[in-house]
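[1] Turn this into a structure:
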Amino acid sequence: MIDDIELGLDTFGDVTTGEGGRLKHQAQVLRDVVEQGILADQVGIDFIGLGEHHRDDFAISAPEVVLAAIAARTERIRLGSAVTVLSSDEPVRVFQRFSTVDAISNGRAEVILGRGSFTESFPLFGYALNDYETLFSEKLDLFAGLLKGGPVSWQGTVRPPLQNQMIYPPIENGTLKTWVGVGGSPESVVRAVNYGLPMMLAIIGGEPKRFLPFIDLYHRAVDQLGGEVQPLGVHSPGHVGETDEQAFEDLWPGYEALQNRIGGERGWGRTTKERMRMETDMGSLYVGSPETVAKKIANTIKTLGIKRFDLKYASGPMPHETLMKSIELYGTRVMPMVKDILAKD
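    Here you go, the predicted model:
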């Protein structure tokens, strides 16, 4: 069904350039993100996700606060995290913050829970990386209990137990839509099925079809463990311009800076335009004119059988005005084209 396909946007609040090419203060970047969310609502985009980070090149450390600001100035767009690093947070407080956003937005809040591919939050909040797996598995178990509503009783090793504890504010209508973010861990796929939660795949490199084993694992786990198949989604980076070459040239400086910064931290080689071109042509970088990006998104949706695609529209220090144009093109031209392509198949 074409009607149940959702197209969204994600950002980490990448610190952008302003006058004279100087990096903006993170405070201004946050104000810009609010404006980007308002525009996304105006052009009909289904969802905007804000990613949590704790470092100088990304401005968003408290997604829920920014989401609440966007909620107060929008009407229909769904609002969520991309992702919330549950491993280094307190599940009860995460639930309370998102139930608050849900109330402010009249039921438009979502949360995507992840283990965190960036690890700055662990020492910041006093968690040991040696406990990486235990922290996520136990905290997800508690969060799943909170989603049921009513008094919660829970016991584990990473926080004090709860006994018949009510959590406030409760979700007003139904439950809080909660996704499990998956990068490359089969265990996270099975966890999503165990708790009956949708799965969001972060595909940031290589051909999307190489993630088909994760989709297959999800369906096999549903068959074996029982339950219903939940929506599956993909998050990937990209940029929309008026033409393929303009989009490529707009993205390259910010993409280069971001990839080389993260690559230097993780021991990767320096990126090149040739590598970016290859990822654009054959991999998971959705860059080009509205027609080019729409065709690539539609192909990914068909190949993986997903219900939502979220484009990470900010990559490195790209100017705010460039990001706003990309958002406008995504909502007004890419989205209708994707729906038309899918309707014809």
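
[2] hey, let's count contacts and neighbours off CA atoms from now on
    OK.

[3] dump the residue contacts of Gly80.
    By Cα atoms under 8 Å, 6 or more residues apart in numbering, the contact set of Gly80 is Phe47, Ile48, Gly49, Leu50, Pro63, Glu64, Leu67, Ala109, Glu110, Val111, Ile112.

[4] Can you check my assumption that it lies in a helix?
    No: assessed with DSSP: H, G, I helix; E, B strand; the rest coil, Gly80 is strand; it does not lie in a helix.

[5] Please name every helix or strand in contact with the strand ranked longest in the chain.
    In the chain, with assignment by DSSP state E, the single longest strand is strand 232-240. Judged by 3 or more Cα pairs under 8 Å, 6 or more residues apart in numbering; DSSP states H and E, the packing partners of strand 232-240 are strand 199-202, helix 244-266, strand 286-288, strand 308-312, helix 320-329.

[6] Which residue, other than its chain neighbours, is closest to the residue nearest in space to the middle of the chain?
    Closest residue to the average C-alpha location of the chain: Ala82 at 2.9 Å, with Cα atoms, centre = their mean. Spatial nearest neighbour of Ala82, chain neighbours left out: Gly51 (4.2 Å); criterion: Cα to Cα, 6 or more residues apart in numbering.

[7] Please give the structure of this sequence too, so both can be compared:
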Amino acid sequence: MTDVQFGIETFGDIASHDSGETMSHAAAIRQVVEEAALADQIGIDAVALGEHHRSDFAISSPEMVLAAIASRTEKVSLGSAVTVLSSDDPVRVFQRFSTLDAVSNGRAEVILGRGSFTESFPLFGYDLADYEVLFEEKIDLFSQLLTEKPVTWEGTKRAALHEADVYPKTDSGSLTTWVGVGGSPQSVVRTAHYGFRLMLAIIGGAPERFAPYVDLYRRATEQFGTTAHPVGMHSHGFIAATDEEARESYFPGYKAMRDRVGADRGWPPMTRAEFDAEVEHGSLYVGSPGTVAAKIAAAIRAVDAGRFDLVYTGGGAMPASQRMRAVELYGTTVIPRVKDLLAEGGAR
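    Reported below is the predicted structural model:
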């Protein structure tokens, strides 16, 4: 398992300047570019940016920011996390990412999803009542566009296409495509049906709960005759010099984000005890490099994952310098230690 890849993810959470002043949306986007450039310098494999359309996150157009990152990097793969395909147009999504693939010299990848937030639906004129059918139809169209051949397609929520050729083509003839899944067996099977890569969003509870989804994905690809790619997983976390520093730095922003989401979904406010329990026994990777490395290694083995992405910003709030330091520790200390633990046969 030493060939596991490691990435970082962010939604462009609004951080603060070291002076304590809250960043503007523009400054937050520039900060993400700096963090991604650092990731490339220290050997992190992937950078993925989420799409949101709300005031607490700065990135609504991941491809634009990824294109800026492409100009500052050489090796790191560049993807979305996720592209909300249901409220977008598959043709335009393909065109944007094939363009990103061109300017990055073949480093683009797309993670498709329905999104855990729904603000994009009314913004772009879609009815939430069509939530399921929009994704089902659009992922089918996108799968055909990936052949990079003329497409004939008809659905109920988008104009039909007849022998439509879409440009630009990629140099390789293939755009790496994942589907982000939060725990729906139907979504796992759909991913396998199209031969896409599976990215598990593990944002709470013990990661081993998701091992059956990996087994389902592999069984389904075998039945469909598609390829069972290495499975990815992403979870929230933060790294500092000590466990105490990491928790104290991360908790305020993470709680604020969790409570904002919870207010929309009827959840009670998060307590410190719940946070600590998730850090100790669940899927929050918060602590010193040694603590986080051991926990990541254990999670990778539990899920049998081929890629681990750390969602490292967790609601913003903290100074940009702390975020940069967290990325640095992840790339220079945590990842090498995880690889050593996996090579040794487990986390210990």
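
[8] Superposing both, give me the TM-score.
    Once superposed, the chains reach a TM-score of 0.98 (TM-score structural alignment, normalised by the length of the first structure), with 344 aligned residues with a Cα RMSD of 1.1 Å.

[9] which residues does the residue nearest to Ala82 of the first structure contact?
    Asp10, Thr11, Phe12, Gly13, Ile60, Ser61, Pro63, Ser81, Ala82, Val83, Thr84.

[10] run the last query once more with 7 Å
    When contacts are counted by Cα atoms under 7 Å, 6 or more residues apart in numbering, Gly51 of the first structure touches Thr11, Phe12, Ile60, Pro63, Ser81, Ala82, Val83, Thr84.

[11] Same question for Gly156 of the first structure.
    Contacts of Gly156 of the first structure by Cα under 7 Å, 6+ apart are Glu138.

[12] so what corresponds to it in the second structure?
    Mapped onto the second structure by TM-score structural alignment, Gly156 of the first structure lines up with Gly155.

[13] Contacts only, for the residue nearest to the centre of the first structure.
    Contacts of Ala82 of the first structure by Cα under 7 Å, 6+ apart are Asp10, Gly49, Leu50, Gly51, Ile112.

[14] so how far does the helix or strand where Leu342 of the first structure lies sit from its counterpart in the second structure?
    Element membership for Leu342 of the first structure (DSSP states H and E) is helix 335-344. Superposing on the second structure and averaging over aligned pairs (mean Cα distance after the TM-score superposition for the first structure), helix 335-344 of the first structure comes out at 0.7 Å.

[15] tell me which residues of that helix are tucked away?
    Going by neighbour count (16 or more other Cα atoms under 10 Å), the buried part of helix 335-344 of the first structure is Met335, Met337, Val338, Lys339, Leu342.

[16] any chance of these in JSON lines, with distance to Val293 of the first structure too?
    Putting these into JSON lines (distance: Cα to Cα, whole Å) gives the following:
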{"residue": "Met335", "distance to Val293 of the first structure": "10"}
{"residue": "Met337", "distance to Val293 of the first structure": "9"}
{"residue": "Val338", "distance to Val293 of the first structure": "9"}
{"residue": "Lys339", "distance to Val293 of the first structure": "13"}
{"residue": "Leu342", "distance to Val293 of the first structure": "14"}
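
[17] does Leu161 of the second structure really touch Thr152, like I thought?
    Yes: under the criterion of Cα atoms under 7 Å, Leu161 of the second structure makes contact with Thr152 at 5.0 Å.

[18] Now do the contacts for the closest residue to Asp340 of the second structure other than its chain neighbours.
    Excluding the flanking residues, the one nearest Asp340 of the second structure by Cα to Cα, 6+ apart is Thr2, at 7.7 Å. With contact taken as Cα under 7 Å, 6+ apart, Thr2 of the second structure is in contact with Lys339, Leu342, Ala343.
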